[in-house]
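Peer 1: The sequence and its predicted three-dimensional model are supplied below.
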Amino acid sequence: MGIATINPATGETLQSFEPLTEAEIEAKLDLAEKAFVDYRKTTIGQRAEWMNEAARILERDRENFAKIMTLEMGKPIKAAIAEVEKCALVCRYYADRAAEFLADVPAATDASQSFVRYEPLGAILAVMPWNFPFWQVFRFAAPGLMAGNVGLLKHASNVPQCALAIEEIMKQAGFRAGVFQTLLVGSDKVAGIIADDRVKAATLTGSEAAGASLAAAAGKHIKKTLLELGGSDPYIVLESADLEAAVSTGVAARMLNNGQSCIAAKRFILHEAIADEFEKRFLAKFQALKIGDPMNPETDLGPLATPDILQDLDRLVQECLEKGAKVLTGGKPLSDRPGNFYPATILTDFVPGSPAESEEFFGPVALLFRVANIDEAIARANAIPFGLGASAWTTVEKERDRLISELEAGAVFINSLVKSDPRLPFGGIKRSGYGRELGVQGIHEFVNIKTVWVK
């Protein structure tokens, strides 16, 4: 796959980019190493000034950055603007909190003085996906750079203009040359970059296969990794739930980013007492969604990012139908227009062995399951290789406590959709990955946690 901007709403190739040569990669790695020597000595206050300026640039030019996102990967323009604003939020969060998060932590021992100190590691490689092309990068860059590391971004090959724009934002904000660089390279170069002694660690958000590949390459060289991978998040609605709120939020949770989100609600697990009514209301809201030009602020559902993603999604849908599943709405790509458009789709009545039980449906497809009680709901939710997020709806305190304790996920949201928030750690368990971004835990992922003992 080449590095290019291809409008997913039309299929038109708008701009192509030449990948970096080996010599150019070498020069960028050398620049990163040299930049780190000086950058690690800057004060947290100085880094905060630059990070706050990045936030100001993001907010000032939010519409322009949003248009780049929508043009490259099809996100509805309203959602793209909100994404840019969220990036400014995370920049300000770490600018404000880094001094607190990185302060020495005293420990009471028999030493004259003992404490824990947090120190930067060096150049961190970030392999980032196309689905949130600004947010995924800034939730790495804000804590990473505030900790004193320097960043190397290998972005998805279908969002090169986003990648270059982010590098330019950091330059305009005042970060010195080499502190944050975009590497326009294909995935075939990742293992070699990780192997380089100048790269100290790596973070990846993406597919299971990509995560396994990166972790294997880093493991050969004893380098730390953080992985945020796939998800097939459950959305449990029990008998006591506020049904209208659960339905409305469920639609938003499934359609986030045209359904292309790791933490989107994908498996709707409904108590049989409310299942019919939920299904009726849910279907009506799905059928009312406006699909079309993602640049139109009235559009609810835009195109999928690439033809391959559309084909993979449709393959899973058709496998479900061949095994006896029922389609309530949608169920096949739209052929009346160019681009990668897939309608809002609802599937139900699955048989054992269906892809709905084990695969991630990365697009606007909701999978509806019925259960008789909370025991079945929790068992169904956990019967998946993934463990990223879980949403559950109940007004019964005992049920809430069981759901919080027993759902196997990195995050459990009660009576709300799953979302990332700079103030809280974000990440998964099982095949959804390991490590945490955001919160105080996020800034501590890529530091040397140094024990100091003075006698």
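Peer 2: Perfect, thanks for sending it.
Peer 1: Every contact and neighbour count from this point should use C-alpha atoms.
Peer 2: OK.
Peer 1: nearest residue to the residue most central in space within the chain other than its sequence neighbours?
Peer 2: What sits nearest the mean C-alpha location of the chain, by CA atoms, centre = their mean, is residue 136, with 5.6 Å. Using CA to CA, 6 or more residues apart in numbering and skipping the chain neighbours, the partner closest in space to residue 136 is residue 128 (6.6 Å).
Peer 1: Tally up the residues packed near the one you found, please.
Peer 2: Residue 128: 24 surrounding residues under other CA atoms under 10 Å.
Peer 1: residues touching it, list them.
Peer 2: 136, 137, 153, 154, 155, 156, 204, 205, 206 (CA atoms under 8 Å, 6 or more residues apart in numbering).
Peer 1: how about the helices of the stretch 151-300 of the chain, start to end?
Peer 2: Counting by DSSP state H, counting those that start in this stretch, the stretch 151-300 of the chain has helices at residues 160-173, 190-195, 208-220, 243-255, 272-288.
Peer 1: putting a second one here so we can go through both:
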Amino acid sequence: MSDYQVNNPATGEVEATYPTAAEQDIQNAIEQAHSAYQDWRHVSLSERSALLHKIADIYLERQDELARIVANEMGKPVAQAKGEIGLVAEIYRYYADNAEQLLAPHSIDVDSGSASVEKLPVGALLGIMPWNYPHYQVARFAAPNFMAGNTIILKHAPQCPKTAEAIVDILKDAGLPDGVYNNVFATNEQAATIIEDSRVQGVSLTGSERAGQAVAKVAGGALKKVVLELGGSDAFIVAADADIAKSVKGAIEGRFGNTGQACNAAKRLIVVESVYDKFVEGFTNAVRSMTLANPLDEGTFIGPMSSKAAAVNLQEQLDSAVQAGATVLVEGGLVKDKPGAWFAPAVLTDVDESMDVYRQELFGPVAVVYKARDIEHAIKIANDVPFGLGASIQTQDAALAADIADKLEVGMVTINAPSGSEANTPFGGVKRSGFGRELGTLGITEFLNYKLIRDKS
């Protein structure tokens, strides 16, 4: 799809179409970002902080309107979209309030004279962002880099052009100087052109493995710093002493929030044998009670998937697993007699190493439950995938939780709750889930010049 479109996943109707950028538009965006950096880097932290607080204020003022746009573009229930907007405001406020401390120079003990390291901006950056959290993903890239003094060129997902425009309006109304943030409806080829330009100093991408490989290849060839937040197949481990009712509730939220379309969703539920039957009974009953509903209704928990293509792809993965011998605990799948991208939640078990789906990411409302002989077996299953984003552990034994967390090959571990995201905690993974971190104290460090000042006088 070359054009940026609003293709409502609830109805299947194309509501708006936007042309992709002309080559001159791309060059203008690069030059504007580069030129604006020369002044923006010298704006005081207090001025930048006040501006970020204003951005947060406007986000909250427009919360309802922004949530409806997101629901129409990618199907997210409005209640969850409002939660996303609330988190965006928290991210802007976090960096507004903490950047001065995070960017402060630090001294180095030396034998004579003095030495210190300053944390300085590097220039214009490209952000390539996905559709599943269309405001949050931009905020966690933009907020720390605004405070650091960098400028941004932003390529948003082709199915979120109205959200992209809404972000531009918010930043403009907050008083962000021209050129500090530049939205471009770019093609993939144009994104490569931006990365290769000498005026651009780095790129951050959140997206698929395929997109990450393409961007990393171009960035590596251009000797540019790159941050990649890619796919995940997060484990949700249920130990023998877990509170099963709480674990079931957490698994439902962790697997089916945002209709299962989150990189850190609880995609693999790994339950020790002694509590497997009890957990499965509670979990499958809860899944059967869920109903697909209009994403514009406040009470909706699960709506359509983001697109018909995504739903069809997930159905193919589901069919492949069943044909290979997986057991269906809850029947679901693509709703064929309804326009749009509706996909009923499904639950599988008896998935093993011989099946393709065992090591694939299921990006939608399909849960896979694994029976583990014991905790060590659960850890083995959890680590036996190419991804290493996050994991969740359900146990009332703090020592056991710490031991499991130490053995998991992931970037993030959450105990007794589904994985999530907070403004003040770093987000990112290992293995094929990418590299680099966003949010928290680490999120502002990725695109900085750590300049040594050594005085030997």
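Peer 2: In hand now; what should we look at? Just so it is clear, the structure is predicted and the values come from calculations on it, not from any experiment.
Peer 1: coming back round to it: same list (the helices of the stretch 151-300 of structure 1) but as CSV, adding mean neighbour count.
Peer 2: Output for those, formatted as CSV (neighbours: other CA atoms under 10 Å):
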stretch, mean neighbour count
helix 160-173, 20
helix 190-195, 17
helix 208-220, 17
helix 243-255, 20
helix 272-288, 16
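Peer 1: Dump these to CSV, plus distance to residue 379 of structure 1.
Peer 2: Listed next are the helices of the stretch 151-300 of structure 1 as CSV, based on distance: least, CA to CA, whole Å:
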stretch, distance to residue 379 of structure 1
helix 160-173, 41
helix 190-195, 38
helix 208-220, 23
helix 243-255, 20
helix 272-288, 15
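Peer 1: I'd like to know which of those is closest to residue 455 of structure 1.
Peer 2: helix 208-220 (36.2 Å; CA to CA).
Peer 1: So which residues make contact with that closest one?
Peer 2: With CA under 8 Å, 6+ apart as the criterion, helix 208-220 of structure 1 contacts 190-191, 194-195, 201-202, 204-205, 224-225, 227-230, 431-433.
Peer 1: after superposition, how close is it to structure 2?
Peer 2: With mean CA distance after the TM-score superposition for structure 1, helix 208-220 of structure 1 departs from structure 2 by a mean of 0.5 Å once superposed.
Peer 1: and residue 99 of structure 2, what element?
Peer 2: helix 78-102 (DSSP states H and E).
Peer 1: Tell me roughly how far whichever helix or strand comes after that helix lies from structure 1 on average.
Peer 2: Toward the C-terminal end, the helix or strand that comes next after helix 78-102 of structure 2 (DSSP H and E) is strand 106-107. On superposition with structure 1, the mean distance recorded for strand 106-107 of structure 2 (mean CA distance after the TM-score superposition for structure 1) is 0.9 Å.
Peer 1: Strand 106-107 of structure 2 - contacts with which helices or strands?
Peer 2: For strand 106-107 of structure 2, the elements it packs on are strand 114-121, judged by 3 or more CA pairs under 8 Å, 6 or more residues apart in numbering; DSSP states H and E.
Peer 1: one step back: the residue nearest to the centre of structure 1 sits in which helix or strand?
Peer 2: Using DSSP H and E, residue 136 of structure 1 falls in helix 135-146.
Peer 1: List the neighbours of that helix that are in contact with it.
Peer 2: 44, 47-48, 51, 83-84, 86-87, 90-91, 94-95, 98, 126, 128-129, 150-151, 153, 179, 205, 422, 437-438, 442-443, 446.
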